[in-house]
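Q: One predicted model, sequence on top.
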Amino acid sequence: MNPSTWLSLVFVSHALARESAWNGKTPFGSDAPKVFLPFYVPPGARSHDSSSPLIQYRGLWSQSYSSSYIGATSRWTDEPGARVSLPFVGTGIEWFGSQDRTHGIAVVFIDGQQVDAIDAWSYIPRTQQRLFCKYDLPYGKHLFEIEHTGRGAEGVAIPITDINAMIVTKGHDYGSSLSAPTGLDDDTQDDDTQDDDGSQWSVVQRGSTGVAAMQLVIISPSHALIIDKVEHNPISIDGHPAWGALYNLDTQAVMPLRIQSNSFCAGGTFLSNGTLINVGGNPVIEDFTSPADFGHLDGLQAVRLFHPCSSSDVSRCYMYENHARIRMASPRWYNTAIRLSDGSAMIIGGSKKGGWINNATVNNPTVEYWPPKSIHGSNGLPIHLPFLVDSLNANLFPIAFTLPDGKVFMAANRDAMIYDWKTNTEQRLPRIPNGVRVTYPMTGVGLLLPLSPGNYTPEILICGGSAIDDTTPGYEISSQDPASNQCSRITLTEAGIAVGWEVERLPEPRHMPDAVLLPTGQVFIVNGAKSGISGYGNVKDQVGVSNADSPNLTPVLYTPDAPPGQRFSTVGMKPNLIPRMYHSVATLTPAADILVAGSNPNLDRSEVKYGTEYRVERFQPPYMAAERPIITQLPHNIYYAQPFEIDVTIPSGVNATEPTIKVALMDLGFVTHAVHANSRLVYLTVSSFRNGESMILVGPPDGSIYPPGPGWIFLVVDGVPSQGRMVMVGDGQGPPVDESAWEK
């Protein structure tokens, strides 16, 4: 079956007999076209069919009966102005109804304000269709209303509107200041006034992601790419739920993406030409919620390509897959992908099949390259790494960064090393102290701290994780086992390695955290839990099915160049309004604030504690309220060790001749499972500053300091950054292709 055929696969019954779904096979019968019925009630949500006494009708409504309707009933009207309403308490609402050539336009209201107009006309008759949904309401009481307009498509004499069912996403009241309803504004904001010292952060809630945000990467000034596993997400494409979407950072609009294979727990990185590769995933799952019925492919060896798409119009952006010709050499679940100094990708580790804690029978202790490299006698095939054997069992999603000398730092479990991929040699580093494990499922977060001109000395920071023994069976691990508050920091010089890891302490323990570099050089630490372990459905004392509990709602700011003991601060911090547990993400945006999304410790979409979370939060540092510098013009490409000019506007009140100025070149990273692959901040050399209006900068020395590919430039004046401007570092050409390796 060719790739285009896969795009036509649609929903079939879970009761169909299935064959093994492996290496691109799909269950028997899943290629038989049927209408996908998007009606799905997540555990913990509440469904009201059209005859529910809580749904109130005004005007003339008639009732129809059919086994094709939810609850076998449907209410419809052709009377202009007829209304239906449902008061509810929660965070979201869905309306299901029918579509055909007799249906017309209805207007949707929430809390008295119009939010949408829905035209249910369709050439093809369909029942149980999701006609409207909204998932980002503040927790509290709301009123949902639909009014039939009496208008319809040309030729429809008396159009109708019908109500088949409504689903209330109940959500949870976590006691935050944003729990009170504030109407329909997508930007729900804390109204605390700013502190006199200017240290006050704010949190705003902006839109929803449409698919659960398991993987996140900024692809352009206007959009983020979000990827999930195969499940019952609320937005659909090609007759099945979508598991990829483009989220507009400015308008919060969401466009579903066509993805063929199961991208559950994939890795990703940009290449030197700006193409994003998304690699690995999970096979077709045949049990429980039967996502196999969605007609997807096995994703374990998948290579998905997303070519550069920087326009604000994303209607032509797409994910390319060709499983017959483009795939990895080996299956990988929970792998990490990083960009190397030549612009290619190194794909590291993982498991040969889905599971939980890794073990020797399924471990994939290798690296491979994209495009493939025929080095060290590999003929383009995977290269064995003893490190990934010695670091069993908790070694999935290794922490890895390209170092300023072109080598690669890796950490997995309690172990760390420097890998010289050009000579295939490992330099083992001191173990992470105190028995703390830092990779899945004892997940911590790692960063390469900012690199500055001069010696570009690399330092690694790893925070959080767990000291749970990775040989302990799941039935002996509890969601109440404490997380670690340890941060470990090492300088990767000969002297620094001899000293070993410096231990610091987070204000609170944190497992599954995200750590985001800010243009100022500080680190914003957010998300995660105070107890338990990553994953779902594996341990005792589960919360819902979450393996973790006690969400850590208070972000922390880490200042790397402050004296030891003074680096952590929570001054002015606003808490998460939403618990962000397993499958949460956070990233810096081009606006220089922090986007936080996701949380889904569940097999499928769920509303139990802790449920599937679609709401987006933006954490805004104090500098967002200040007058900010502006980069008015810069080149499209910047070249290594070459000068280039940017035009700037310096804020009023700043001494234009003697401000403190830094220019940050940043890779915002590919984020999933607390892995911030490729996250990077390199401060550029400022060679001259002309009249406060233009600057001459020098590009990074080489591809080891900043690997060739896309980046973002932020101008930081007296601690206040500009908005980021996208650039291409290097010539924008693709990575070298080894034809002999490719042929293998």
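A: Looks like it arrived, so ask away.
Q: Please count neighbours and contacts with C-alpha atoms only from this point.
A: Will do.
Q: List the contacts of the nearest residue in space to residue 250 that is not next to it in sequence.
A: Sequence neighbours aside, residue 222 is the residue nearest to residue 250 in space, at 6.4 Å (criterion: CA to CA, 6 or more residues apart in numbering). Listed by CA atoms under 8 Å, 6 or more residues apart in numbering, the contact partners of residue 222 are 248, 249, 250, 310, 311, 312.
Q: Tell me, how many residues neighbour the fourth one?
A: The one in question is residue 310. The burial count assigned to residue 310 is 14, neighbours taken as other CA atoms under 10 Å.
Q: With residue 219 as the reference, measure out to it.
A: Counting by CA to CA, to the nearest Å, the separation of residue 310 from residue 219 is 7 Å.
Q: Go ahead and confirm residue 189 touches residue 574.
A: No - Residue 189 is beyond contact range of residue 574, at 11.1 Å (criterion: CA atoms under 8 Å).
Q: who's more crowded, the two?
A: Per other CA under 10 Å, whichever of residue 189 and residue 574 has more neighbours is residue 574, with 22 against 17.
Q: my guess is residue 351 meets residue 395, correct?
A: No - using CA under 8 Å, residue 351 is not in contact with residue 395; the gap is 9.4 Å.
Q: In contact with residue 632, which residues are there?
A: So residue 632 contacts 646, 647, 648, 649 (CA under 8 Å, 6+ apart).
Q: just those now: which is nearest residue 107?
A: residue 649 (45.3 Å; CA to CA).
Q: Distance-wise, check that closest one relative to residue 682.
A: 22 Å.
Q: Neighbour count for those two, which is higher?
A: Between residue 649 and residue 682, counting by other CA under 10 Å, residue 682 is the more crowded of the two (23 against 17).
Q: Comparison target below:
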Amino acid sequence: MGGVMDSRRWSSLVLVTLVLATLQSELPGAGAAVSLGTWRIVKENAGVSSMHAIVTPVEGSVVILDHTNSGPTNLTFPDGRCRVTTYDKILKNDCGAHSLVLDPETGALRPLMVWTDPFCSSGNIVADGSIQQTGGDFEGAKLTRSLSPDCYAVEPINKYCDWQENKVANSSTPLYLKWQRWYSTNVLLPDGRQIVFGGKNSKDTCEFTPPSATNQRARTMAFLTMTTDSLTCDTTTNPYCAVSKNGPNNWYPYAYLLPNDMIYLFANRDSIMYDYKKDVVVRNYPKIPGNPRNYPSGGSSVMLPLKWEDGYASAEVVICGGATNTSNAYALGSTSCGRMKVTDPAPEWIMEDMPIPRIMGEMVMLPDGSAIIINGAMAGFQGFKTATVPVLTPVLYSPDKALGLRFTLMKPSVIPRMYHSTANLLTDGSVMIAGSNTNQYYTFRKPANVVSKVFFPTELSVEAFLPPYNLLSLGGRPTITSVDRTVVKLGSLLQVVFNDRTSGPASADKFMFTMNSSPWSTHSYSQGQRMVTLKVSGRISSSYGVDANGTPTNFRQAALAIPRYSKILPPTYYMLWVVKNGNPSNKCTWIQITF
């Protein structure tokens, strides 16, 4: 029986490998496309594998967070600090760090102390720039944590600058969530709070954090019950029941704040428009064709940029990939992508296929309005040792191109990024890739009882992928030299000064100004990812000259109209970009949006 099973597994693996080889050799233009973009190593060994990651405002560092009940990591505190507890499942005296802050330019890092388990949790950057994180597993499942902006530097002002567990105002009592939040999703609201949806052991509810006097209770959501595929194992004896056959396929639901102040919520294959103020489902959307998309299926999703051209009235959601069988680590994943304008009166899914099957792919919005699909595997599903055949080739998705022409293969990496990997847009426009741990503990050698084709070692390296922005024929990448202020009120004008290389008549250049949030990346979905385009008020002023190096340069200034409403730009920090002829500026400028 074992021989037959091994033969079937090998046959599936060979099939998957042949499919990838065929795709890369026979797609129109694929031979040239795979050379696009550049990779660099940020850190050979960060010591902590990235399960969650987020880019910090202003500082531009990256905070990485792993789970704590995983035994020792490869990073310790320089002063010998240890985490001594009675509740840790593996080590009561744990001297390994489970979080860190990393400078993506130099690779310098500093360990951060986190006391309770944030395993498979959620979070966002809120109005004051702090990271507000919710839930986790075991002793951390109902806790919320924060990291202050004072802690974002690799060398902070204070000697100890770490994760803090949030407390009830004017007390030492922990600020508990109503229900456990493991595999849940957060949305930043216009009033600065977060709403948290679903997850394991959440009783199919949503709740606000921090709570207010008018909505202390958690709300039961029939939608989350309806979209739960039945489990076939006992959650009391198997805490990782998510990887069992048929279920649940609705953890880490996709959620977006829409420009009408409603929330688009997607789980499994279904979606709704939810009025979070009245606790009412406003509309139900058509079921997406094909496979389930959420955990453990492992698809991914983005909301495309909200645009000033239509007054920020419309919103489009893209959902791609996922598993076709959540009980077979060798089953080929999905190539299907669905796109729907969710603000239309009668929306329908428009389907297309990616060039490569992909589960656990991260979708990251780039400053030019395109999206990169990166990381993941070709076969299997999310979970420990439940996927095979890493996808090393990023794919660029260009939403403004015609159907059938939107996907472009990029230059591949050489490092598999499987379950528990992350992807984040950095301040230079590159995408930082980190993590990959398909093992419950840090494991660098294959255990004797594990099938080799499903084993991937714990990955501690960090790398960055730079998409092919530097098109000199179009004038290269602009440089933002100044803004008139970095704290900007809704509905105001922001003056930005920038320069760019000449590439023909200055009047022929086309500009786009965009703002990207900094989302919480985990489990093939970036929570809080948001992008808007900005209207130029009046004309872009331009004068010709040479820069300090004698290069012919255009010196320009533009007044940018910031949207008036917080339902378009919830108050938090955003990366401001100048995009010339498709080339984003070589650095962003951080802008804090306030009321």
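A: Cool, the structure landed. The model shown is predicted, which means the values in this text are computed figures rather than measured ones.
Q: Mind checking the TM-score on these two?
A: TM-score for the superposed chains, counting by TM-score structural alignment, normalised by the length of structure 2: 0.79, backed by 491 aligned residues with a CA RMSD of 2.1 Å.
Q: coming back round to it: the residue nearest to residue 250 of structure 1 matches what in structure 2?
A: Residue 222 of structure 1 maps onto residue 60 of structure 2 when the alignment is built from TM-score structural alignment.
Q: Helix, strand, or coil at its match?
A: Following DSSP: H, G, I helix; E, B strand; the rest coil, we place residue 60 of structure 2 in the coil state.
Q: again, but for residue 16 of structure 2
A: At residue 16 of structure 2, secondary structure determined by three-state DSSP is helix.
Q: Helices of the stretch 601-744 of structure 1, residue ranges please.
A: 739-743 (DSSP state H, counting those that start in this stretch).
Q: Residue 351 and residue 395 of structure 1 - which one has more neighbours?
A: For residue 351 of structure 1 versus residue 395, neighbours defined as other CA under 10 Å are more numerous around residue 395 (35 against 29).
Q: check contacts around the equivalent of the more buried one over in structure 2.
A: Residue pairing (TM-score structural alignment): residue 395 of structure 1 is matched to residue 250 of structure 2. Contacts for residue 250 of structure 2 were tallied using CA under 8 Å, 6+ apart; they are 199, 224, 227, 228, 229, 267, 268, 293, 294, 295, 296.
Q: Surely the second one is in contact with residue 204?
A: This means residue 224 of structure 2. Yes - using CA under 8 Å, residue 224 of structure 2 makes contact with residue 204 at a distance of 5.3 Å.
Q: and for the two, which residues touch both?
A: Counting by CA under 8 Å, 6+ apart, the residues touching both residue 224 of structure 2 and residue 204 are residue 198.
Q: if we can go back for a sec, which one (most neighbours) among the contacts of residue 632 of structure 1?
A: Going by other CA under 10 Å, residue 648 tops those with 20 neighbours.
Q: Please determine how far the aligned residue in structure 2 for it is located from residue 302 of structure 2.
A: Aligned by TM-score structural alignment, residue 648 of structure 1 pairs with residue 498 of structure 2. Separation of residue 498 of structure 2 from residue 302 of structure 2 (CA to CA): 29 Å.
Q: repeat for residue 173 of structure 2
A: For residue 173 of structure 2, the distance to residue 302 of structure 2 - CA to CA - is 37 Å.
Q: Go ahead and name everything in contact with stretch 273-280 of structure 2.
A: Residues from elsewhere that reach stretch 273-280 of structure 2 (CA under 8 Å, 6+ apart): 219, 261, 262, 263, 264, 265, 281, 282, 283, 284, 285.
Q: Which among those residues count as buried?
A: Listed as buried from those are 219, 261, 262, 263, 264, 265, 281, 285; burial here means 16 or more other CA atoms under 10 Å.
Q: from those residues, which two are the most distant?
A: 219 and 285 (21.2 Å).
Q: Strands of the stretch 51-200 of structure 1, residue ranges please.
A: Here the stretch 51-200 of structure 1 has its strands, by DSSP state E, counting those that start in this stretch, at 56-58, 62-65, 73-77, 83-90, 92-99, 105-110, 113-119, 126-134, 140-148, 161-163, 165-169, 187-189.
Q: do the same with the stretch 1-150 of structure 2
A: Assigned by DSSP E, counting those that start in this stretch, the stretch 1-150 of structure 2 shows strands spanning 38-43, 52-55, 62-65, 83-84, 93-94, 99-102, 109-112, 122-125, 131-134, 144-147.
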